[in-house]
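Q: the sequence isn't on hand, but the structure is:
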């Protein structure tokens, strides 16, 4: 696209830059707000799943099965269906079903089981010998969790956080298709529905940039805490 064509295109799309900036802010708000809330619930659930499994530190078969079933159900529901299915709950929580605040509700619910399984997987990678050594030295379960399991699993947990945030970027774009706002909404309304491939391409490029930035920061943090 030549400079003249670009100038002409921008002239025909006056106000698009401001719209994209607002949509970017909405996407970032959706991703990090739902990510934070998802981590607050999902990380403890993942820890409990690991501790309550067979031969776990706090083995509890019934609790483990119930949590496992709930998490598996949550992970098996496609996000676009979850988005629509919990509309009454979303309206109850935030008073509306459109906008950024409304999108945060299904994003959070969708993130929790995803995070829980990733955290459980990170804890499974901790060598059992470390836990056994701590038990042999008389460490209590709480001490083993805070001094052994979590520090050793920290790189895996950070990686889980990174993967979740990247996934939420994609989910937030889907939320935009049903009035959730953000870059997905701009891509659909101003790109797809108006047959403007350039607008769609711009939103895709911005989303790719966000994903790359999150992944790069996550990889750097993993390297900085991984001393193996």
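A: Great, that's in hand. Note that the coordinates shown come from a computational prediction; the quantities given were computed from them, not determined experimentally. Residues are numbered from 1 along each chain as shown.
Q: C-alpha only now, for contacts and for neighbours.
A: Fine.
Q: what about the longest helix in the protein?
A: helix 16-52 (DSSP state H).
Q: for the following helix or strand past it, buried residues please.
A: Note on helix 16-52: by DSSP states H and E, the next helix or strand toward the C-terminus is helix 61-76. Going by neighbour count (16 or more other CA atoms under 10 Å), the buried part of helix 61-76 is 64, 67, 68, 71, 74, 75.
Q: verify the stated contact: residue 27 with residue 183.
A: Yes: taking CA atoms under 8 Å as the definition, residue 27 is a contact partner of residue 183 at 6.3 Å.
Q: what's the nearest residue to residue 16 if we skip its chain neighbours?
A: Leaving aside its sequence neighbours, residue 16 sits nearest to residue 10 (CA to CA, 6 or more residues apart in numbering; 7.9 Å).
Q: angle of the strand or helix carrying the one you found against helix 16-52?
A: Assigned by DSSP H and E, residue 10 belongs to helix 3-12. Using axes from the mean of the first three to the mean of the last three CA atoms, to 10 degrees, the inter-axis angle of helix 3-12 relative to helix 16-52 is 80 degrees.
Q: could I get the buried residue list for helix 3-12?
A: Taking 16+ other CA under 10 Å as the criterion, helix 3-12 shows none as buried.
Q: structure B:
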């Protein structure tokens, strides 16, 4: 029988939501920058890229594959000592941001790389024929042509990051995951558990719907132009 009693307070619930949003926003900001830069380097330096460089491409590609092969919980725990060095603690919401950046950066890099690779080769060839520099090709041709796909890539990365913040609750990061573990699971609080599931579903639905809407708007604007 479902027990409607709960040890969770509204203040605790709202605090957990804030902590999750804080972790997602900060780690996504830095992870998106790092991942996008890595993705651009991979696309530019790939064997048939704008400026091929086998060593750079193979090193970055291998590092991304290695990090992505590590389960999120293990990766978060492994990077925690670095959190203590950077932010002075290995416990709490702020400390979790460092490992979350490590988690999302290669994820973003691979998604953005795929989006950039979708750009028609003819556009790059045309830019090269006009004498555009590597930076100009990236800035004025590659990124603008891929912007609709990039929005969906960042949407997917954000949703994955929301899930990672929930996992981070297992290492004392706070947020929705911590609430689900310490109240929903350990105290058998059904209300707390269901509440965390519902709020995560709402987060994902909002993020995906917003991403789809923005991407569609960009595609329509591009077609009109």
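A: Done, it's in. Not measured: the values here are computed from a predicted model.
Q: TM value for the aligned chains?
A: For this chain pair, the superposition-based TM-score is 0.94 by TM-score structural alignment, normalised by the length of the second structure; 220 aligned residues with a CA RMSD of 1.5 Å.
Q: picking that back up, which residues in the second structure does the longest helix of the first structure align to?
A: The alignment of helix 16-52 of the first structure onto the second structure (TM-score structural alignment) spans residues 9-45.
Q: circling back: joint contacts of residue 27 and residue 183 of the first structure?
A: Residues touching both residue 27 of the first structure and residue 183 (CA atoms under 8 Å, 6 or more residues apart in numbering): residue 173.
Q: and these two? which has more neighbours close in?
A: Neighbours per residue, other CA atoms under 10 Å: of residue 27 of the first structure and residue 183, the larger number sits with residue 183, 32 against 29.
Q: what does residue 133 of the second structure correspond to in the first structure?
A: Checking TM-score structural alignment: residue 133 of the second structure goes with residue 140.
Q: trace residue 178 of the first structure over to the second structure, please.
A: Residue 178 of the first structure maps onto residue 171 in the second structure, with residues paired by TM-score structural alignment.
Q: for its match, what are its contacts?
A: Taking CA under 8 Å, 6+ apart as the criterion, residue 171 of the second structure is in contact with 77, 91.
Q: so how far is residue 105 of the second structure from the residue most central in space within the second structure?
A: The C-alpha lying nearest the average C-alpha coordinate of the second structure belongs to residue 157 (CA atoms, centre = their mean; 3.5 Å). With the distance defined as CA to CA, to the nearest Å, residue 157 of the second structure ends up 9 Å from residue 105 of the second structure.
Q: the counterpart of residue 114 of the second structure in the first structure and residue 43 of the first structure, how far apart?
A: Superposed on the first structure with TM-score structural alignment, residue 114 of the second structure falls opposite residue 121. Separation of residue 121 of the first structure from residue 43 of the first structure (CA to CA) stands at 11 Å.
Q: neighbour count winner among these two?
A: Counting neighbours by other CA under 10 Å for residue 121 of the first structure and for residue 43 shows that residue 43 has the greater number, 23 against 19.
Q: now do the contacts for that one.
A: Contacts for residue 43 of the first structure (CA under 8 Å, 6+ apart) come out as 115, 116, 119.
Q: can we see that at 6 Å?
A: Neighbouring residues of residue 43 of the first structure by CA atoms under 6 Å, 6 or more residues apart in numbering: residue 116.
Q: and residue 80 of the first structure, what element?
A: Assigned by DSSP H and E, residue 80 of the first structure belongs to helix 79-85.
Q: so where is that helix in the second structure?
A: Going by TM-score structural alignment: helix 79-85 of the first structure matches residues 72-78.
Q: buried sites along the matching stretch?
A: By neighbour count on 16+ other CA under 10 Å, the buried set for stretch 72-78 of the second structure is 72, 73, 75, 76, 77.
Q: next one: stretch 205-216 of the second structure
A: Using 16+ other CA under 10 Å as the test for burial, stretch 205-216 of the second structure gives 207, 208, 211, 212, 215, 216.
Q: which residue lines up with the residue nearest to the centre of the second structure in the first structure?
A: Mapped onto the first structure by TM-score structural alignment, residue 157 of the second structure lines up with residue 164.
Q: next one: that match from residue 112 of the first structure, what distance?
A: 9 Å.
Q: any idea how far residue 148 of the second structure is from residue 142 of the second structure?
A: Distance, residue 142 of the second structure to residue 148 of the second structure, by CA to CA: 12 Å.
Q: tell me which of the two has more neighbours.
A: Taking neighbours as other CA under 10 Å, residue 142 of the second structure and residue 148 compare with residue 142 leading, 24 against 21.
Q: so what corresponds to that one in the first structure?
A: Residue pairing (TM-score structural alignment): residue 142 of the second structure is matched to residue 149 of the first structure.
Q: ditto for residue 202 of the second structure
A: Using TM-score structural alignment as the criterion, residue 202 of the second structure maps onto residue 209 of the first structure.
Q: thinking again about what came up before, name the helix or strand for the nearest residue to the residue nearest to the centre of the second structure once chain neighbours are set aside, please.
A: Nearest residue to residue 157 of the second structure, sequence neighbours excluded (CA to CA, 6+ apart): residue 108, at 6.0 Å. Per DSSP H and E, residue 108 of the second structure falls inside helix 93-117.
Q: re earlier: what's the average distance of the helix or strand that the match of residue 202 of the second structure is a member of to the second structure?
A: Per DSSP H and E: residue 209 of the first structure is located in helix 197-225. Mean deviation of helix 197-225 of the first structure from its aligned counterpart in the second structure after superposition (mean CA distance after the TM-score superposition for the first structure): 0.9 Å.
Q: so how far is residue 11 of the first structure from residue 5 of the first structure?
A: Distance, residue 5 of the first structure to residue 11 of the first structure, using CA to CA: 10 Å.
Q: same question, residue 90 of the first structure
A: Counting by CA to CA, the gap from residue 90 of the first structure to residue 11 of the first structure is 39 Å.
Q: same thing with residue 85 of the first structure?
A: 41 Å.
Q: same check, this time on residue 86 of the first structure
A: From residue 86 of the first structure across to residue 11 of the first structure, the span is 41 Å (CA to CA).
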